[in-house]
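>>> no sequence for this one, just the structure:
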C-alpha cells in the first residue's frame, strides 16, 4: 500500500471532536450504564423535546422504527427492532443535544448515520481554508453538514427525503455549487433479506433502512481532479457494550495486510485487533480510542458488529468500487490525494486527561471521488440493519453473511 495511505492520520471526525468539544477535566455526565440502557422511547422523547425537526418512520407492525431529524441534515438518529420499549441502537450526545449552546468547530450530536462530504484534509479539503496550517485550531466542519437544517421535501410512514442547496470552497479555492438530496427508506423484512442475500429466521427481530444520497453539481463548471473532487461520506455512531466486536471481511489478496491502516491513533494492542487472511476482528467496547481503515483494493461491500452482551448483529452494506479513486483526508498537502479508505471503523475511548465523549463505536464508508459534470448527479447508497434475538440463529446468519463463527470470536 502506498505510504501516504498506510501512514496517514486520516480523518474521522472523532479525533477532532474530542479536542474541540470537551473541557479539560470535565467528563461526560452521561454514564456508560445509563447510555447503554436507554430505550428507544427514551431517546425519541428526549430528541423531540430538544429538536423540532425530529420524527420517525414506523413499520406496519410498529416494531421496526427509525428516528430522523431534519434539523440535523436528515440524520438517522437511532433505530429499534422491538418497538418503543426496544433497545436504541444509535448513540446520542445527550449533553450537546440538550445544551443551550452550539460548538464553533463541530457539533457531534451523534446519530447512527450522518451525511458528510470529503475530503477532510489536503489541498482539496473542505475543512480548512487555503493557506491555513493543518491543525486543530484551523479545522472547521462546514456549516452545511453540521448546523444547517435540511428541507423535508417528501414524507410517508416508511420514507423521507431531505434536500439542501449550498456553496462550498475547498482549500485550493475551488468553488462548488451543490445540491444535496438524502432519502431514507425503512425496509421490510423481505427487503432486508434481499439486501443481504440471506434468509432471516423467524425468531430474529430486525430493523433495516436504506439511505440514497445524491450530490449534484449545480455550478457552471465541471469538477476535475486537478481542482479537487468531493465524496459522499456516511458515518454511523452506535452504542457499544463491553463485549462488542466489529467484524470486517476482505478480499484475501496477496499482501492484504498492507491495505489495512491501523495506526491512526497509535498502535492497537494485539488483543484488540486480530487480522486473519480474509477477515478482521476489532474490539469496539468504547474503552480504547483506535481506528482502522480498508482500501478499496481489498474491501468487500459489508462491515458488521456483534454485541455479545445483548445479542445484536449490526450489518452495514456500503458500495465499494475497487478501481475508483477515493479522496484522501490526510492533514497535509498530499502527493496522492485520491488514495483513501472506503470503509473505516472507530472505537471510542478516554483521552489522556480522562475526558471522553462516548462511549460509542463507528462504522464509516465513503463514495468514490465524484468527477461530476455540470448538472450531473452522483448517487451513493447504503443499507444498515440491526438483528436481535436467538443467539444460534444470529450465529447462522453471521456465518452466511461474514464467513465467521461467532463462538470462535466470543472465545
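Sure thing, it's come through. From a predicted model like this one, the values you see are computed outputs, not experimental measurements. Residues are numbered from 1 along each chain as shown.
>>> CA atoms for contacts and neighbours, from now on please.
OK.
>>> SS state for residue 164?
strand (DSSP: H, G, I helix; E, B strand; the rest coil).
>>> what number of residues lie near it?
Neighbourhood size, residue 164 [other CA atoms under 10 Å]: 18.
>>> what's the answer for the one 5 residues further on, then?
Residues within reach of residue 169, counting by other CA under 10 Å, total 18.
>>> now residue 151
Using other CA under 10 Å, residue 151 has 17 neighbouring residues.
>>> Report the contact partners of it.
When contacts are counted by CA atoms under 8 Å, 6 or more residues apart in numbering, residue 151 is found next to 70, 162, 163, 164.
>>> what's the nearest residue to the second one if we skip its chain neighbours?
Distances taken as CA to CA, 6 or more residues apart in numbering place residue 152 nearest to residue 162, at 4.6 Å, with adjacent residues excluded.
>>> quick one, what contacts the residue of the chain positioned farthest from its centre?
Relative to the centre of the chain, the most outlying C-alpha is that of residue 220, 31.4 Å out, by CA atoms, centre = their mean. By CA under 8 Å, 6+ apart, residue 220 lies in contact with residue 374.
>>> circling back to that earlier point, generate a ChimeraX selection restricted to the buried subset of the contacts of residue 151.
In ChimeraX, this line selects whichever of the contacts of residue 151 come out buried by 16 or more other CA atoms under 10 Å:
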select :70,162,163,164
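>>> try this one next to it:
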C-alpha cells in the first residue's frame, strides 16, 4: 500500500530531548473499539505487536478479568500503538502503516498508531509546524522533531497504567523559542469504570477496550509566554481506520448554520458535511483530504463516530473549559490567530484530493486552550475514548444513553 503524502515524509530538523519529572494527578483512561486492518487480510493485534517490536519495545496494559489490552511505545512518541478487546486473537484497534514498519530504521513518525499527543498551534504565524521555513505555505509543513521522532521516558508504570515525560525545545514560525516539559499518562479502564463514566448500561455481548490519556505541559524556560509572540496548547488525536460509510457525529451545543463550522483542505458538499437538527455529520472514509473544526461556543463535551460496516461506535469525551484562546488550522498569517477550534476532525487523503485505491485513516481530536504561562506554570488536558462493537441495536442503545437521541441512518 502506498502511504499518502500527509507531510510526515518531509525533512525534519534535528532536536534533542530529555525529561523532567513532575507530579502527576490521577488519570482515568477509556478506549473501546474493535478495529480492522487496512490490508485485505485481517491482521490480529498479536501480529501487529510482533511487527512493531522489530523496531521498539512495547508496554502492554491490562485489567483483571478482561481480555482488553493496549500496547504503548514510549520510544515512538509515547503512542498507544494498538488496542484489542479480545487479545490475542482479536483485530488491531487503530490505524497502522505496516509498509512504514517494514523500513529500517524506523522512528515512529510515519507508522500511525491509535493515539498520540501533539502540541499546537497548527496554523498562523505562531505555528509549530512551519518552524521558520519560509514562506508560510502548505508545502513547508514539517512536524517538530520531538513530536515526530522523539522518545518519552517512563517514570512510573503499573499493570493498567504508564506515566511518561519528555523535555523538548520548540520554535514557532516567527522564531519564538519554547522550552517545555510534557508529561503523559495512559490508564486502561475496566468495564465498571466505563459504565460509570458514561452513565450507560452495556450488554455482555458488547466488546470494549478503554483508556484515558492525561497531559501536563509546563513552561520550563526563563521567559513568560505571551499572546504577541505565540502560545502553546495540548492536542490529543485518535487515528482510526476510515471505511466508506464511517461518519463522525457531533451534537452541537446551539442551533447554528453550516457556515459557523471551520472547514479546511478539500471542499465539503452535502455528501461529506451535513447539519441536521443540531447534529453535524462528517464523512470519515480516509479517502479525501478534509478537515473541520468546532469553535468553543458550539463544541459539546462529547462526540462520536460510527462505522456500520463494522458495527462500531466510538465515543470521545475530553476536558472542556471556559477558556477562549484556541488555535485553528488556517495556513496563513492571521489577524485573529486565537479564534480556533476545540474539536478538530481530520479525514486523510492524497494531497491532490483524488481518491486512492485503499482508504487510510481519520482522526478524532480535541485540544486544550492556549494560555500565557510564566516559567514553572502548567496547563493540562485529558481525553477519554470509548470504542464499542456490537449489533446495530446494541450500539443504538448506547448512543441513545450518551447523546439522548437515536443513532439514525447515516445520511451519506
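Yep, it's here. Since this is a predicted model, take the numbers as computed values, not measurements.
>>> With distance to residue 399 of the first structure added, can I get the contacts of residue 151 of the first structure in CSV?
Formatted as CSV, those follow (distance: CA to CA, whole Å):
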residue, distance to residue 399 of the first structure
70, 37
162, 36
163, 39
164, 41
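>>> how many neighbours does residue 4 of the first structure have?
17.
>>> Which helix or strand contains it?
Taking DSSP states H and E as the criterion, residue 4 of the first structure maps to helix 3-6.
>>> Can you list the buried residues in the next helix or strand after that helix?
Next helix or strand after helix 3-6 of the first structure toward the C-terminus (DSSP H and E): helix 13-21. By neighbour count on 16+ other CA under 10 Å, the buried set for helix 13-21 of the first structure is 14, 15, 16, 17, 18, 20, 21.
>>> Have a look at how far, on average, the helix or strand just after helix 13-21 of the first structure is from the second structure.
As assigned by DSSP H and E, the chain's next helix or strand after helix 13-21 of the first structure is helix 32-37. Its aligned residues in the second structure lie a mean 5.0 Å from helix 32-37 of the first structure after superposition (mean CA distance after the TM-score superposition for the first structure).
>>> Just the buried residues of helix 32-37 of the first structure, please?
With burial defined by 16+ other CA under 10 Å, the residues of helix 32-37 of the first structure counted as buried are 32, 35, 36.
>>> Equivalent analysis for stretch 350-359 of the first structure, please.
350, 355, 356, 357, 358, 359.
>>> same deal with stretch 102-120 of the second structure?
Within stretch 102-120 of the second structure, the residues scored as buried using 16+ other CA under 10 Å are 106-120.
>>> In the second structure, mark out all the helices, start to finish.
Using DSSP state H, the helices of the second structure run over 45-52, 98-101, 145-149, 191-198, 392-403.
>>> Most tightly packed of the ones you listed?
For these, ranked by mean neighbour count under the definition mean count of other CA atoms under 10 Å, the leader is helix 145-149 at a mean of 20.
>>> if I read this right, residue 410 of the second structure contacts residue 247, doesn't it?
Yes - the criterion here is CA atoms under 8 Å, and residue 410 of the second structure meets it with residue 247 at 7.3 Å.
>>> Tell me which of these two has more neighbours.
Neighbour count, other CA under 10 Å: between residue 410 of the second structure and residue 247, residue 247 has more, with 26 against 16.
>>> which residues touch that one?
By CA under 8 Å, 6+ apart, the contact list for residue 247 of the second structure reads 281, 282, 283, 284, 285, 305, 306, 307, 410.
>>> any idea what it aligns with in the first structure?
For residue 247 of the second structure, the aligned position in the first structure is occupied by residue 245, per TM-score structural alignment.
>>> What distance do you get for that match to residue 61 of the first structure?
Distance of residue 245 of the first structure to residue 61 of the first structure, given as CA to CA, to the nearest Å: 30 Å.
>>> Same question for residue 392 of the first structure.
From residue 392 of the first structure over to residue 61 of the first structure the distance is 25 Å, taken as CA to CA.
>>> Residue 69 of the second structure pairs with which position in the first structure?
Using TM-score structural alignment as the criterion, the counterpart of residue 69 of the second structure in the first structure is residue 65.
>>> What of residue 205 of the second structure?
Superposed on the first structure with TM-score structural alignment, residue 205 of the second structure falls opposite residue 203.
>>> pretty sure that match is in contact with residue 391, am I right?
No - the pair residue 203 of the first structure and residue 391 does not pass the contact test of CA under 8 Å, sitting 9.8 Å apart.
>>> Can you pick out the most distant pair from the buried residues of stretch 350-359 of the first structure?
Between any two of those, the greatest separation by CA to CA is 10.8 Å, found for 355 and 359.
>>> Give me the neighbour count for the counterpart of residue 180 of the second structure in the first structure.
Aligned counterpart of residue 180 of the second structure in the first structure: residue 178 (TM-score structural alignment). Using other CA under 10 Å, residue 178 of the first structure is surrounded by 17 other residues.
>>> For residue 324 of the second structure, which residues are in contact?
Residue 324 of the second structure is in contact with 296, 338, 339, 369, counting by CA under 8 Å, 6+ apart.
>>> Buried members of the residues you listed into PyMOL, please.
Buried residues among the contacts of residue 324 of the second structure (16+ other CA under 10 Å), as a PyMOL selection:
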select buried, resi 296+338+369
